[in-house]
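Peer 1: predicted model, plus sequence, below.
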Amino acid sequence: MTKYQEYNTGLFNFINNSPTAFHAVSEIRTLLLQKGFSELYENQYWKLEKGKPYFVIRNDSALAAFTLGSEENPESGFRMIGSHSDSPGLQVKPAADTASEPYLQIGVEIYGGPLLNPWFDRDLGLAGRVCCTDGSGKLCEYLIDFQRPLLTIPSLAIHFDREANDGRPIDKQKFLPPLFAQTLEDQLPDFTTVLKNRISEQYPQAKIVDILGFDMFCYDHQKASYLGLNNEFITCSRLDNLLSCFVGTSAMGDAGGQRNTLFLCTNHEENGSTSTSGAQSSFVENIFERLIPAPETRQIALRNSLFISVDNAHAIHPNFREKSDPNHNVILNGGPVIKNNANQRYATNCKSSALFKLIAREADVPVQEFVMQTGMPCGSTIGPMTAAKLGIETIDIGAPTLSMHSIRELTGSQDPYLMHKVIHSFLSSPELQRR
């Protein structure tokens, strides 16, 4: 087994076990605990020791892991990396039941900006977070995953829509509710009863009285796998941005305790990051206020820090080369991609780019550069938000990706390890910045 395959085994397990942002953060928590990290809580006092690794979770879907280096002072600056736990998809509506006798469907809302056509005729799972009461009336939460194909969104046969292959628009309210059940001998089940039964199956000791609310998502049940004649590609759901989450987690786990490091994983990037657990929240500021209580020392530390925002990057599409800038030929298995935008949709500037190139050179990792074709709008990341909030030197990078925001995305089989290699070098290097 090559080092790339060995690394991808861990990545595949992580993605397969992370159908939602809540599950992703739960998986990160498990991996960090295995590496000796201690969990802290925002509603408690913290007592921190230099050289010891810690993490804290907010709203079950955002996480910050950090170490105050045993060989550095806080004002020496922090090596920071960031990613996001959410992915575009379909979220179940609060009043989920949508009857179309003799069938039961589920009402769904579009989360973020997914490519919708690939969601049709897929084996879909169902997972998320459920809030309920137990026998004493106490509020309790459960992460659930039905762990099998449960739903599908059937396409209309071409016999009824002869123009289907010529660009049929998708009526999101009408076309997207997945098929869930059918009346056979008994009446149709209601959705909350289905959730209550699943909690009882997954948590046999649970005593559930009422379902008070849920954050449930449909997801592609097909597992991550290799493609290509020589297994040169990886295909799976939620590569954007679980690949980056896994890289950040594994690199932090291997970084040691000598340096000041911080890994930030926020939620809701796909719909603007404006939430208590998003990149526009107070989360990272609150962390630094507790890590470095003295305001002036904190400002010195931030000025001496570097933040690497890690979010997937667009590779050139072999069928649509005209959509990419001809002088920026980003390819799969070509190494991490520096993301540039003149209007600061990415936070990269020449200094942060130069610093990253030096880090990659030390790690012996190739680097590519991306810029949108002039005249086309550009997406964004948590990079500019974090840079503006903290005033910190920031760069946006990502693994090259095809089919971004589809239900199945594609990257190179070498790209996850190459990303890990450069991020690990960044977190463990004795020299943070070169002036």
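Peer 2: Looks like it came in fine. The shown structure was predicted, so the numbers you read here are calculated from the model rather than taken from an experiment.
Peer 1: make it CA atoms for all contacts and neighbour counts henceforth
Peer 2: Noted.
Peer 1: isn't Gly412 up against Leu332?
Peer 2: Yes - counting by CA atoms under 8 Å, Leu332 is a contact partner of Gly412 at 4.7 Å.
Peer 1: so who does Asn267 touch?
Peer 2: Ala21, Ser61, Ala62, His84, Ser85, Asp86, Ser273, Ser277, Gly278, Ala279 (CA atoms under 8 Å, 6 or more residues apart in numbering).
Peer 1: which residues are in contact with each of Gly412 and Leu332?
Peer 2: By CA under 8 Å, 6+ apart, Gly412 and Leu332 have these common neighbours: Phe233, Pro400, Thr401.
Peer 1: quick check, Ala363 in contact with Met419.
Peer 2: No - judged on CA under 8 Å, Ala363 makes no contact with Met419 at a distance of 10.2 Å.
Peer 1: ok, the two, which is more surrounded?
Peer 2: Using other CA atoms under 10 Å as the criterion, Ala363 and Met419 rank with Met419 on top: 27 against 17.
Peer 1: tally of neighbours for the spatially closest residue to the more buried one that is not a sequence neighbour?
Peer 2: The spatial neighbour of Met419 that comes closest, neighbours along the chain excluded (CA to CA, 6 or more residues apart in numbering), is Pro336 at 5.9 Å. By other CA under 10 Å, the residues close to Pro336 number 29.
Peer 1: want to compare, so here's the second one:
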Amino acid sequence: MNAPFDRDHTDDLLGFLAGSPSPYHAVANAASRLEKAGFRQVEESAAFDGAAGGRYLVRGGALVAWYVPEGAGAATPFRVVGAHTDSPNLRIKPIPDTGAHGWKQLAVEVYGGTLLNTWLDRDLGLSGRLALRDGRQVLVNVDRPLLRVPQLAIHLDRGVNDGLKLDRQRHMTPLWGIGQPREGELIEFLAAEVGVAAGEVLGFDLMTHSVEPPAYLGRDRELVAAPRLDNLLSVHAAVAALTSAAGRDLDHIPVVAAFDHEENGSQSDTGAESPLLGRVLARSVHARGGDLEDRARALAGSFCLSSDTGHAVHPNYAERHDPDHHPVVGAGPILKVNVNQRYATDGRGRAVFAAACERAGVPWQSFVSHNAMPCGTTIGPITAARHGIATVDVGAAILSMHSARELCAANDPFLLANAMTAFLDERGGTAAGRPWQG
């Protein structure tokens, strides 16, 4: 490992990952941390006030939190850290109870760019939310072996090791029991789990998750194997950075925006394409006595750090990476560049990020895709285009992205959080009490 780190931060990340199997749980856990740091929840339907202090609002699987320092004016600019709460997985269909040949199964739909084979022969739980007749939404988390997508035995597929081909409709349906499927069985089961009558459940948003807990890996425990590193690692770091910056003497307003649905394009009322962030920023300006001119001035001076996990060089597939850009795990966050605007980074953004890392004493690396490989994207270009805010794309380097279980260095979450803290607080401070010292 290239840099020492505070293991307490990574221990806390592992707990956050384990307790956040769905975007709704991730947001609830983030909100709980903000509450403990003195932030208070505001409802979108209520009037905003312009007084100093920390606030946050929740909409489904999205959260926006901000801190107004003493003396902030109507045109005070924002410093935004953006991330997303969702991860690729298998999600439950509207008519879930299915099965055949003596097996009870649950009908699923593939969400996002899932590595399908990583969900085979893995013990799965079920999580999400139930929508009740009285308008309430109840979180549910069955975090024990409940489901399994069984792979076909090699005796019945002799060529499987020469190339596994999975049909999303036929081959990814998990089983969860023996016998004939019965309509309503899943909802009856989940209603009992959360202590409500099955007849009160009128809707749901449910998904599978691996029940194997996050863990340190390797001889020296210098790696982390965990689900949902993409992108709860960034959400966790962003909340740590915001709570660290809160209360300091700042000349800008630090903001964290954690969106849902990034993995399928961000086009929802809780995604980065929604007006959620823009409305919060505009209402914050208005609450401090500002008008359209003040809002324009505030946004012109604002900056966004879009944080999402990125690709570390894979030792078994090094030829898939750009030959001169080989980000490695354990060596600090990566700066993502793509001239076709799949990432929003430009030279100015590079300078802002490099300066933040320098203040925090954090090493950093550059990432660019191999020219022959399609480049992924993030909420960065969306945020830049929708709000006119200068944006830079960064993140922690990982392997096995979009797997049911991903891999990173144990120190990189701490280094990313400290870089974020320096970005939100130009006058110093760290996310875990002390900076990394080389």
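Peer 2: Good, I have the coordinates. The shown structure was predicted, so the numbers you read here are calculated from the model rather than taken from an experiment.
Peer 1: TM-score for these two?
Peer 2: TM-score for the superposed chains, counting by TM-score structural alignment, normalised by the length of structure 1: 0.93, backed by 418 aligned residues with a CA RMSD of 1.5 Å.
Peer 1: residues touching the residue nearest to Met419 of structure 1, list them.
Peer 2: Pro366, Val367, Gln368, Ile397, Gly398, Ala399, Pro400, Asp415, Leu418, Met419.
Peer 1: got the contact list for Ile178 of structure 2?
Peer 2: Counting by CA under 8 Å, 6+ apart, Ile178 of structure 2 has contacts Gly102, Trp103, Lys104.
Peer 1: about what we covered before: which one of the contacts of Pro336 of structure 1 sits closest to Gln5 of structure 1?
Peer 2: Distance to Gln5 of structure 1, by CA to CA, is smallest for Asp415 among those, at 10.9 Å.
Peer 1: quick one: map that closest one onto structure 2.
Peer 2: Matched across to structure 2, Asp415 of structure 1 falls on Asp412, judged by TM-score structural alignment.
Peer 1: now that match: how far from Leu229 of structure 2?
Peer 2: Asp412 of structure 2 sits 11 Å away from Leu229 of structure 2, going by CA to CA, to the nearest Å.
Peer 1: next one: His155 of structure 2
Peer 2: 35 Å.
Peer 1: identify the residues contacting the most centrally placed residue in structure 1.
Peer 2: Nearest to the mean C-alpha position of structure 1, by CA atoms, centre = their mean, lies Ser85 at 2.9 Å. Ser85 of structure 1 makes contact with 20-22, 24-25, 61-62, 241-242, 245, 265-268, according to CA under 8 Å, 6+ apart.
Peer 1: run the last query once more with 10 Å
Peer 2: By CA atoms under 10 Å, 6 or more residues apart in numbering, the contact list for Ser85 of structure 1 reads 18, 20-25, 28, 61-63, 238, 240-246, 265-270, 278.
Peer 1: what is the burial count for the closest residue to it other than its chain neighbours?
Peer 2: Nearest non-adjacent residue to Ser85 of structure 1, counting by CA to CA, 6+ apart: Ala21, 4.8 Å away. With neighbours defined by other CA under 10 Å, the count for Ala21 of structure 1 comes to 24.
Peer 1: please settle this for me: is Leu243 of structure 1 part of a strand?
Peer 2: No - counting by DSSP: H, G, I helix; E, B strand; the rest coil, Leu243 of structure 1 is not part of a strand but helix.
Peer 1: burial count for it?
Peer 2: 28.
Peer 1: can you pull out the helices in the stretch 301-435 of structure 1?
Peer 2: Remark: helices assigned in the stretch 301-435 of structure 1 by DSSP state H, counting those that start in this stretch are 350-363, 382-390, 415-428.
Peer 1: corresponding residue for the residue nearest to Met419 of structure 1 in structure 2?
Peer 2: For Pro336 of structure 1, the aligned position in structure 2 is Pro333, judged by TM-score structural alignment.
Peer 1: quick one: that match from Gln267 of structure 2, how far?
Peer 2: 27 Å.
Peer 1: same thing with Ser32 of structure 2?
Peer 2: Taking CA to CA as the measure, Ser32 of structure 2 falls 27 Å from Gln267 of structure 2.
Peer 1: please apply the same query to Gly71 of structure 2.
Peer 2: In this view, Gly71 of structure 2 and Gln267 of structure 2 are 36 Å apart by CA to CA.
Peer 1: try His326 of structure 2
Peer 2: Distance, His326 of structure 2 to Gln267 of structure 2, by CA to CA: 32 Å.
Peer 1: this completes my enquiry, with thanks.
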